[in-house]
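S.K.: okay, sequence plus prediction incoming.
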Amino acid sequence: MSETSAPVDGESTGTPEPRPGDRATGLGSWPGTDPREAARTIVGEVPGLPYVPELPARGVGADMVGRTAALLVDLAVEVWPSGWRVARRPGGDHRRAEELLARDVDALDEALGEAGVRAPAVKCQVAGPWTLAASVELRSGHRVLTDRGALAEFAASAGEGLRTHVAELARRTGAPVVVQIDEPTLPAVLAGSLRTPSGYGTVGAVPGAEARTLLQATVETAREAGAERVVVHCCHPTPPLALIAATGPDAVAVDLTALGGPDAPKDVLDALGEIWEAGTELWLGIVPSTDPAARPELEALARPALDLADRLGFDRARLADRAVVTPTCGLAGASPGWARRATTTAAELARAFVDPPEGWGY
């Protein structure tokens, strides 16, 4: 198990200084159905930035969209055969999503208490406005994003719920809160590739400027809610990096292996370089999120990040202070054993970037 942060001594109220292994975390989802077991593992392996676990294997309400819908204020959703849909009033599906999220917050709080650690920060994850609006239907069956009035209402409602969520996490854990905004569907929204209810057509593409404005408003709402840092995460192979960076997050999270690492297209490399040059953190997904055929060597996992720094012309030391190591995506599809190992490995890589082993060519 990884080293833990400084124990709570009952006298110090300050936030502990981050250490090398603290610049590692997970992206949210976890295998299994026991949030307490998941939280204990997460706190043990990445005590510098533990997070509220997401366990979609529990079913309705535990998925990414259901969890974010649980934060909605004065709006309700329910499950139809086609997925989540706006409801007239909160029913069993909505209440279940709220209850599952509450249990997960309890689990993280309890795990921190049992471990006797004071985390430098804790993290929560929410679906971004475009992913949420693309994943929830109006009562007509059309996606929320097709109705600009409904879209604005959903974004405002989720923002109000996020304020409460961040405040509760900060109060319960005594730690600053990092908000991760997940936008896996944003590329499809921009490309106009989402299907209409009939399945024969596609929803019109959303202009980049409009997409940027709404996502930027969500980033600002998270900050106003008290978030210490805001991260926008898109693990799609072709994330709109320039648009995401323009919304002003403190960090951008990507699956570096899906992008092609140092062999990524020039426009991707240029965007990554501009993000780093501007001082924005890069959260680099370099640890497999599902069980590999053979256990990979640490240097092999580090190589895409090392080569990326070289290709972009940055000193490799930037990986130690302007990068965070993560799995390539959520760990819901991993075995419990690999989920633990992947999390441990992320922390080991973070330490290695600070104190490189001999032979890494620093």
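M.R.: Received it, and whenever you're ready, just let me know what you need. For clarity, every value in this text was computed on a predicted model and none was experimentally measured.
S.K.: only C-alpha atoms for contact and neighbour calcs from this point on.
M.R.: Will do.
S.K.: identify the residues contacting Ala251.
M.R.: Under the criterion of C-alpha atoms under 8 Å, 6 or more residues apart in numbering, the contact partners of Ala251 comprise 229-232, 280-283.
S.K.: at 10 Å instead, please
M.R.: By C-alpha atoms under 10 Å, 6 or more residues apart in numbering, the residues touching Ala251 are 180, 229-233, 244-245, 275-276, 279-283, 322-324.
S.K.: just Leu132 next, same as before
M.R.: In this structure, Leu132 makes contact with 64-66, 68-69, 84, 126, 143-145, 151, 154-155, 158, 182-186, judged by C-alpha under 10 Å, 6+ apart.
S.K.: buried residues in whichever strand or helix holds Asp310?
M.R.: Secondary structure assigned from DSSP states H and E places Asp310 in helix 298-312. Neighbour-count burial for helix 298-312, with 16 or more other C-alpha atoms under 10 Å as criterion, is recorded at 301-302, 304-306, 308-309, 312.
S.K.: structure two is appended below for comparative analysis:
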Amino acid sequence: MSEKSKFSWGAGVATGVGSMPGTDAREAAKTVTGSLEALPYLPELPARGPGADMIGRTAGLLVEVFAHVEPSGWRISDRPGRDTRRARSWLGEDLDAIEEFTQGYEGPLKVSAVGPWTLASALELRGGEAALSDPGACRDLTASLVEGLRNHLTEVRRRVPGAQVVLQLDEPSLTAVLLGQVRTASGYRTHRAVDRAVVEGALRDLVGLARDVTGAPPVVHSCAPNVPFALLRRAGVEGVSFDFSLLTERDDEAIGEAAEAGTKLFAGVVPGVDGPLSDPAGSVMGVRTLWRRLGLSPGTLAESVVVTPSCGLAGASPAYARAALAHCARAARSLADNPE
């Protein structure tokens, strides 16, 4: 366990990434809390429409920055409108549901929001270009996100007073931002790569917020290839959530250093869309192989790795989503029961 964390995660823990299928907040909360007793999370239900998607939901959290839906996506507005009100309403519904199904709960509870760099890549300025194109806009977005998340995390703690709230920042565009691969509005060019020190600095602002409000740094999730493990570790995050199938041996050194430093690895080993599920022990066989290849102690495996689906479950059927979360829980237990 890293010295920077106050949480007792325990061994053999599983969780989800964020999104669930369907439009029923109570059903999603019931599934998540019933399947993931050690680390449940606040579900997202993007099938409800704009404002329930991850960008719209996070835009609704911002302080003194507002957004509305255009055909091209979410665009910054001068004032809150229908889309902002709808995003806040959906989130309120989700909070009501998770509060209902966590009565008396004591333990970690994960909540998600889009991180500053994916948000800057997705939110358009008034002229239609991504906020990523304007360093000042990026700074303003980060500051607004910090204050919005401060309010959100405080509200979650009020509703579920026994919870140790864990913040997850969704950053699927992070690698593209670092490599200069985010396309401009025309589609013919890409935005200039953002300096790694600037990227790390914004993430550190969110790390500071999470420590201040929850007592521990956030987890950062990316289901894209080439997750910047070393940068995230330097930024001080609690854990890194990733699609295990996208790893290559080039990631070995950074993953090994992260694990030895106490960074949690949220390994997405269960497919996020409908399909056959292998036996639970088979789902984590690749994780065991990686651990041996890195020369890490088998005794630390079950405490260092949290088992998850490969990404969100919004594209799955409700039946598969339930099965996948239960499968993650069984796979995580197999790591604890058989560490070698």
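M.R.: In hand now; what should we look at? Everything quoted here is computed from the prediction, not taken from an experiment.
S.K.: can you calculate the TM-score here?
M.R.: For these two chains in superposition, a TM-score of 0.94 is obtained (TM-score structural alignment, normalised by the length of the second structure); 334 aligned residues with a C-alpha RMSD of 1.7 Å.
S.K.: sorry, back to before: just the ones in helices from the contacts of Leu132 of the first structure, please.
M.R.: Cross-referencing the contacts of Leu132 of the first structure against helices under DSSP state H gives 64-66, 68-69, 151, 154-155, 158, 186.
S.K.: mind putting those into JSON lines with distance to Pro296 of the first structure?
M.R.: Formatted as JSON lines, the entries for those read as follows, by distance: C-alpha to C-alpha, whole Å:
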{"residue": "Met64", "distance to Pro296 of the first structure": "29"}
{"residue": "Val65", "distance to Pro296 of the first structure": "32"}
{"residue": "Gly66", "distance to Pro296 of the first structure": "34"}
{"residue": "Thr68", "distance to Pro296 of the first structure": "34"}
{"residue": "Ala69", "distance to Pro296 of the first structure": "37"}
{"residue": "Leu151", "distance to Pro296 of the first structure": "43"}
{"residue": "Phe154", "distance to Pro296 of the first structure": "43"}
{"residue": "Ala155", "distance to Pro296 of the first structure": "41"}
{"residue": "Ala158", "distance to Pro296 of the first structure": "40"}
{"residue": "Leu186", "distance to Pro296 of the first structure": "31"}
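S.K.: burial count for the spatially closest residue to Asp93 of the first structure that is not a sequence neighbour?
M.R.: On the basis of C-alpha to C-alpha, 6 or more residues apart in numbering, the spatially nearest residue to Asp93 of the first structure that is not a chain neighbour turns out to be Glu78, at 5.3 Å. The tally of other residues near Glu78 of the first structure (other C-alpha atoms under 10 Å) stands at 24.
S.K.: got it, and Arg341 of the first structure?
M.R.: The number of residues packed near Arg341 of the first structure is 16, by other C-alpha under 10 Å.
S.K.: so what corresponds to it in the second structure?
M.R.: Structural correspondence for Arg341 of the first structure with respect to the second structure (TM-score structural alignment): Ala323.
S.K.: can you check Ile275 of the first structure too?
M.R.: Aligned against the second structure - with TM-score structural alignment as the criterion - Ile275 of the first structure pairs with Ala258.
S.K.: I'd guessed that match sits against Leu232; true?
M.R.: Yes: A contact is recorded between Ala258 of the second structure and Leu232 when judged using C-alpha atoms under 10 Å, the distance being 9.0 Å.
S.K.: so the host helix or strand of Thr154 of the second structure matches what in the first structure?
M.R.: Here Thr154 of the second structure, judged by DSSP H and E, is contained in helix 135-159. Equivalent residues of helix 135-159 of the second structure are located at 148-172 in the first structure, counting by TM-score structural alignment.
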